[in-house]
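Engineer: Below is the structure, and that's it, no one-letter string:
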């Protein structure tokens, strides 16, 4: 009998404050892990390269990065950070530099798409090839996969910046520097703190601000349902995970917003349709492992997350 072993992959989750590097075959076979502060690009990427130099024998590299990033293969900016508020990082080449340094096939996508891939393979969406992952924390981001691969086009999704219908009488201007009262400007952690003067994890469950947060997030889930893609929505991030009372409110808000449209049993069973993550803080790094693993696949040239081969 022939047994197969998952390939050893190096994964990089590049976050706004820290970078997590792991060497793994999966969640139960993590051989090494290191954390690096995200500082200036040259300093951070040099530290990542030093970690990769110490890790020999991996077959591929996966990178799950904070955004916005350029994922359009036709663009000369492909593999780079786009315009970001993080000082010094706009235009930084991530994928090409690390692929060339490691010399192995490299997958590259957003951290939230990475989390979606990991939760679909090993976590709250295990067994489902069509999934949405929503993070509600410092910002709001959404990653979607269909058929086990990211839903890609000209760019990655930015559903954290759609504009929801407001609650009657709620005219707070919001906290997004671009759009004011978009999803992120109404429901992300900094928005909640700006509106109430209290961090989300310390805000009482009966505070009226939660009505606006749940109303907005319910509409985000409504929008995801209307894409026709996710068979489940996994919601993580500090705001969701730190406030379990928010889940039933978001589920109810989505149901109300849908108004009976798309009457599928999977969606009607909201407790199993909108769920917390299983992998927690490991979803991003393990998503990078999935990106690297998929870069090795026989059809890797047809999927949007593959960047290039260092070989």
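Structural biologist: Received, thanks. This structure is a prediction, so every number in the text was calculated from the model and none was measured.
Engineer: going forward, measure contacts between C-alpha atoms and count neighbours the same way
Structural biologist: Noted.
Engineer: ok, and for the biggest helix by length in the chain, which residues are buried?
Structural biologist: What stands out as the longest helix in the chain, according to DSSP state H, is helix 209-226. Using 16 or more other CA atoms under 10 Å as the test for burial, helix 209-226 gives 209-225.
Engineer: and that helix, what does it pack onto?
Structural biologist: helix 183-187, helix 189-196, helix 246-258 (3 or more CA pairs under 8 Å, 6 or more residues apart in numbering; DSSP states H and E).
Engineer: Including mean neighbour count and distance to residue 134, could those helices go into TSV?
Structural biologist: Formatted as TSV, the helices and strands packed on helix 209-226 follow (neighbours: other CA atoms under 10 Å; distance: least, CA to CA, whole Å):
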stretch	mean neighbour count	distance to residue 134
helix 183-187	30	12
helix 189-196	20	14
helix 246-258	20	12
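Engineer: so which of those comes closest to residue 111?
Structural biologist: For residue 111, the closest of the helices and strands packed on helix 209-226 is helix 183-187, at 16.8 Å, according to CA to CA.
Engineer: rewinding a little: make CSV out of the helices and strands packed on helix 209-226 and add distance to residue 98.
Structural biologist: Shown next, in CSV, are those (distance: least, CA to CA, whole Å):
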stretch, distance to residue 98
helix 183-187, 31
helix 189-196, 32
helix 246-258, 38
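Engineer: which one of the ones you listed lies closest to residue 44?
Structural biologist: helix 189-196 (25.5 Å).
Engineer: now the angle between helix 209-226 and the closest one, please.
Structural biologist: On the basis of axes from the mean of the first three to the mean of the last three CA atoms, to 10 degrees, helix 189-196 is oriented at 140 degrees to helix 209-226.
Engineer: Below is an additional structure, to be compared with the one above:
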């Protein structure tokens, strides 16, 4: 009984540490990325973003995927950049490609993937993640899922800072202040979603032991890959931790196909991200997002087992 209490205290401590860490990290990331996007929007007109990410000739989809691959965002920090694309009225399909590809193909994951699993497996992962992201973006656009974007997502929050109405002698710093005020207003609208998602994800992280994940997703279990894909979504794992954790699970007996599914499920989506997306998308679009990530995770897992 005493040992159990110690275990529970350790789990509680780990949960609280994860909550504090994620709350600070994601707050800083959200504010920094939102501000950066605000600066970009100040200097790059929306029309130019629309042209670059136009999906009419197919090039825009791949540009969006490559943009996702070079931006070191996790699933949650992708959201403010997505908000900026929405307000710039970039193509819906290309925005979806960026949403799917950015957390899965960021440089941190690709680098750790290559070191841990080798170049051949990394190339396989990259092709699956990029290919499914592009196909999903095109498909959702063709099916008219843009109607499930909330109208207010296209509108930037009004800044309370001093603008042109302050007179011609307003200091040059006022535009930076205006961008910050807009960023802060945007952050306050998503703060309840952010805190709620972090709390749920931290509880699951702290109280779900890796031994349990490995046992239900062993190579002998036919449902190992679907289970790993589903378990990965609530098990929010940072990019720096998902690959080492996956290697540890593989060492404990988890099948490599299930490991692949877990990586995509955990890196591609999280409860925190899903809750944050509720401030942008209607339920139908959130459901479609989850279907794409789960399908990608299972496709990668089964394909990996078949090829390798």
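Structural biologist: Happy to help now that I have it. Keep in mind that this is a model prediction, so the values were computed, not measured.
Engineer: care to give me the TM-score?
Structural biologist: Once superposed, chain against chain, the TM-score is 0.28 (TM-score structural alignment, normalised by the length of the second structure); 151 aligned residues with a CA RMSD of 6.4 Å.
Engineer: out of the helices and strands packed on helix 209-226 of the first structure, which comes closest to residue 236 of the first structure?
Structural biologist: helix 246-258 (10.4 Å).
Engineer: which helices and strands sit right next to the closest one?
Structural biologist: helix 209-226, helix 270-273, strand 274-275.
Engineer: Turn these into JSON lines, columns for distance to residue 19 of the first structure.
Structural biologist: Shown next, in JSON lines, are these (distance: least, CA to CA, whole Å):
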{"stretch": "helix 209-226", "distance to residue 19 of the first structure": "28"}
{"stretch": "helix 270-273", "distance to residue 19 of the first structure": "31"}
{"stretch": "strand 274-275", "distance to residue 19 of the first structure": "26"}
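Engineer: Minimum distance to residue 233 of the first structure: which of those has it?
Structural biologist: Closest among those, once you apply CA to CA, is strand 274-275, at 4.8 Å.
Engineer: Wait, residue 242 of the second structure touches residue 267, no?
Structural biologist: Yes. Counting by CA atoms under 8 Å, residue 242 of the second structure touches residue 267, with 7.3 Å between them.
Engineer: ok, those two, which is more surrounded?
Structural biologist: Legend: neighbour count by other CA atoms under 10 Å for residue 242 of the second structure and residue 267, higher for residue 267 (30 against 22).
Engineer: distance of residue 117 of the first structure from residue 222 of the first structure?
Structural biologist: Per CA to CA, to the nearest Å, residue 117 of the first structure is found 21 Å from residue 222 of the first structure.
Engineer: pretty sure residue 84 of the second structure contacts residue 37?
Structural biologist: Yes. Here residue 84 of the second structure reaches residue 37: they are 6.1 Å apart, a contact under CA under 8 Å.
Engineer: if you count what's nearby, which of the two comes out ahead?
Structural biologist: A direct count of neighbours by other CA under 10 Å for residue 84 of the second structure and residue 37 places residue 84 higher, at 23 against 20.
Engineer: any idea which helix or strand carries residue 99 of the second structure?
Structural biologist: Here residue 99 of the second structure sits within helix 92-104, counting by DSSP states H and E.
Engineer: Buried residues of that helix, list them for me.
Structural biologist: Result for helix 92-104 of the second structure [16+ other CA under 10 Å]: buried residues 92-104.
Engineer: and the following helix or strand past it, which residues are buried?
Structural biologist: Going down the chain from helix 92-104 of the second structure, the next helix or strand is helix 107-117, by DSSP H and E. Judged by neighbour count using 16+ other CA under 10 Å, the buried positions of helix 107-117 of the second structure are 107-113.
Engineer: Now compare these and name the two farthest from each other.
Structural biologist: The widest separation within those (CA to CA) is 9.7 Å, between 107 and 113.
Engineer: Overlap in contacts, those two.
Structural biologist: Both residue 107 of the second structure and residue 113 lack any common contact, where contact means CA atoms under 8 Å, 6 or more residues apart in numbering.
Engineer: How far away from the center of its chain is the host helix or strand of residue 189 of the second structure?
Structural biologist: Assigned by DSSP H and E, residue 189 of the second structure belongs to helix 174-207. On the basis of CA atoms, centre = their mean, to the nearest Å, helix 174-207 of the second structure sits 14 Å off its chain's mean C-alpha point.
Engineer: What's the first helix or strand after it?
Structural biologist: In N-to-C order, the element after helix 174-207 of the second structure by DSSP H and E is helix 210-216.
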